[in-house]
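Enquirer: here is my input, please return the structure:
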Amino acid sequence: MILAKSGAAEELFNQVKGRQLDYLVNNAGVGLYGKFTETDMQTEMDMLYLNINSLTHLTKLVVKEMTARGKGRILNVASTAAFQPGPLMAVYYASKAYVLSFSEAIENELIGTGVTVSTLCPGPTRTDFSNRANLQKSKLFDGGTMASRDVAKAGYEGFRKGKSIIIPGTQNKLLAKSIRFMPRKIVTSVVRRMQNEK
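Expert: Prediction:
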């Protein structure tokens, strides 16, 4: 099943319909590196569908059942990219900003229902993501990466505690928090330098 295609989220939901769903983890997502004027349009449209549409659709389908029962936990995977614009990965960063904003908003709406929504915002992580996103030329992953196991553990622990935003790793936490105090143009320039080719 390809979640980047229309109707895939409902098809997946229908496969598990009738079972009690206590947890939903929206972890599927892809990126794409390169100048916006040069990247492939269809790849970006598929990315937006997967990172935004399918995540939203699955959440909508599952949260209705959870609220009816008064119990459930949802974990949406965003990224530290959600906290700032991302030159050379403009569409990906914007899609993760959506995930964070959407998750925080519905978390607030669900207060008192017995359903929690958490957002996991990892930084660069050792997975196949960088190869799939064509990040081999970018300096982004040169500053160090976290093991996927450590990210998953931090996400799981925060999720079980019902934390709103989970940012694994001290360096990632500092980055996400410091950005709030910097002018946006400076933030964008810093991210561009981090993303530039080696």
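Enquirer: only C-alpha atoms from now on, for both contacts and neighbour counts.
Expert: OK.
Enquirer: how many residues are close by residue 57?
Expert: 15 (other Cα atoms under 10 Å).
Enquirer: go through this protein and flag its longest helix.
Expert: What stands out as the longest helix in the chain, according to DSSP state H, is helix 90-109.
Enquirer: quick one: contacts of that helix?
Expert: With contact meaning Cα atoms under 8 Å, 6 or more residues apart in numbering, helix 90-109 is reached by 30-32, 36, 44, 47-48, 51-52, 76-79, 81-86, 116-119, 164.
Enquirer: can you confirm residue 173 is in a helix?
Expert: Yes - according to DSSP: H, G, I helix; E, B strand; the rest coil, the state of residue 173 is that of a helix.
Enquirer: can you tell me the closest non-neighbouring residue to it?
Expert: residue 167 (5.8 Å; Cα to Cα, 6 or more residues apart in numbering).
Enquirer: now residue 183: how far from residue 71?
Expert: Computed with Cα to Cα, to the nearest Å, the distance linking residue 183 and residue 71 is 41 Å.
Enquirer: next, the structure of the following sequence, for comparison with the previous one:
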Amino acid sequence: MSKYSEAEALFQELQQQQITVDFLVNNAGYGLFGEFTETDLQDELSMIDINIKALTTLTKLFLPGMKQRRNGKILNVASTAAFQPGPLMAVYYATKACVLSFSEALENEMKGNGVTVTALCPGPTKTGFESRANLGQSKLFKSGVMDVERVANIGYEGLMKGKSIVIPGFKNRLLANSIRFIPRKWVTATVRNVQEKS
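Expert: Sure thing, here's the model as predicted:
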């Protein structure tokens, strides 16, 4: 659902059926591996459409009703990629940084309105993402991945508790929180190293 018209059509259909949406999960997205000068522009623009535009559009359509009813929860799936630049996946990492920033801003705006916004930031997870992104042979995915059911359960628990950011897994939380203390060039070089294929 990357086009505004498709999101609008879904919203209008639910309105016509008088279905109230109190929970919105924005989970669609994909990645693309490779140097920016060599990857396909259309593939990257489509990624921006799905990872950012569709998520923003659906939130824009459903959030006002939640605010008016003073009841609602939104879960936006970001990534641990949101916390640093990502050489060899530059556009993907940038889209997830946008999702995290957007979610944190909305969480602040909704305080006192009965609505919470949660950013779920998983690390490598066995979902098929690595195949679509051509990352199956990367050091990142060879170093271990989390089970999708476990990630989903942790995300759900965080959503229901109204947490603003949920990072499943101790290693992922440690990584995301330690990055701010490390020089940015080191972080970028390390990310490139783990993304490269072994």
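Enquirer: circling back: on average, how far is the longest helix of the first structure from the matching bit in the second structure?
Expert: Mean deviation of helix 90-109 of the first structure relative to the second structure after superposition (mean Cα distance after the TM-score superposition for the first structure): 0.3 Å.
Enquirer: which parts of that helix are buried?
Expert: Buried residues in helix 90-109 of the first structure, defined by neighbour count with 16 or more other Cα atoms under 10 Å: 90-100, 103-104, 107.
Enquirer: in the second structure, which residue is most central in space?
Expert: By Cα atoms, centre = their mean, the second structure has its centre lying nearest to residue 78, at 1.8 Å.
Enquirer: could I get the full set of helices for the second structure?
Expert: Ranges of helices in the second structure, per DSSP H, are 4-16, 41-48, 55-69, 90-109, 129-132, 139-142, 148-161, 170-178, 184-195.
Enquirer: name the residues of the second one that are buried.
Expert: Pointing back at helix 41-48 of the second structure there. Buried positions in helix 41-48 of the second structure, judged by neighbour count with 16+ other Cα under 10 Å: 44, 46-48.
Enquirer: also the third one?
Expert: Neighbour counts over helix 55-69 of the second structure (16+ other Cα under 10 Å) mark 55-59, 62-63, 66-67 as buried.
Enquirer: what sits up against that helix?
Expert: Contacts for helix 55-69 of the second structure (Cα under 8 Å, 6+ apart): 4, 7-8, 11, 21-22, 24, 26, 72, 74, 76, 110, 113-115.
Enquirer: let's go with 7 Å and repeat that
Expert: With contacts defined as Cα atoms under 7 Å, 6 or more residues apart in numbering, helix 55-69 of the second structure is touched by 4, 7, 11, 22, 26, 72, 113-115.
Enquirer: between those residues, which has the most around it?
Expert: That'd be residue 115 among those, by other Cα under 10 Å, with 23 neighbours.
Enquirer: what's the closest non-adjacent residue to residue 137 of the second structure?
Expert: Nearest non-adjacent residue to residue 137 of the second structure (Cα to Cα, 6+ apart): residue 197, at 5.3 Å.
Enquirer: actually residue 49 of the first structure, not the one I wrote
Expert: Setting aside the residues directly before and after it, residue 49 of the first structure is nearest to residue 4 in space (Cα to Cα, 6+ apart), at 5.3 Å.
Enquirer: what about that neighbour, how many residues nearby?
Expert: Residues lying near residue 4 of the first structure (other Cα under 10 Å) number 23.
Enquirer: now do the residue opposite it in the second structure once aligned against residue 48 of the second structure, distance only.
Expert: Using TM-score structural alignment, the equivalent of residue 4 of the first structure in the second structure is residue 2. Relative to residue 48 of the second structure, residue 2 of the second structure is positioned 9 Å away (Cα to Cα).
Enquirer: also residue 108 of the second structure?
Expert: Distance of residue 108 of the second structure to residue 48 of the second structure, given as Cα to Cα: 24 Å.
Enquirer: how about residue 174 of the second structure?
Expert: Going from residue 174 of the second structure to residue 48 of the second structure by Cα to Cα gives 28 Å.
Enquirer: more neighbours: residue 183 and residue 71 of the first structure, which one.
Expert: Using other Cα under 10 Å as the criterion, residue 183 of the first structure and residue 71 rank with residue 71 on top: 16 against 9.
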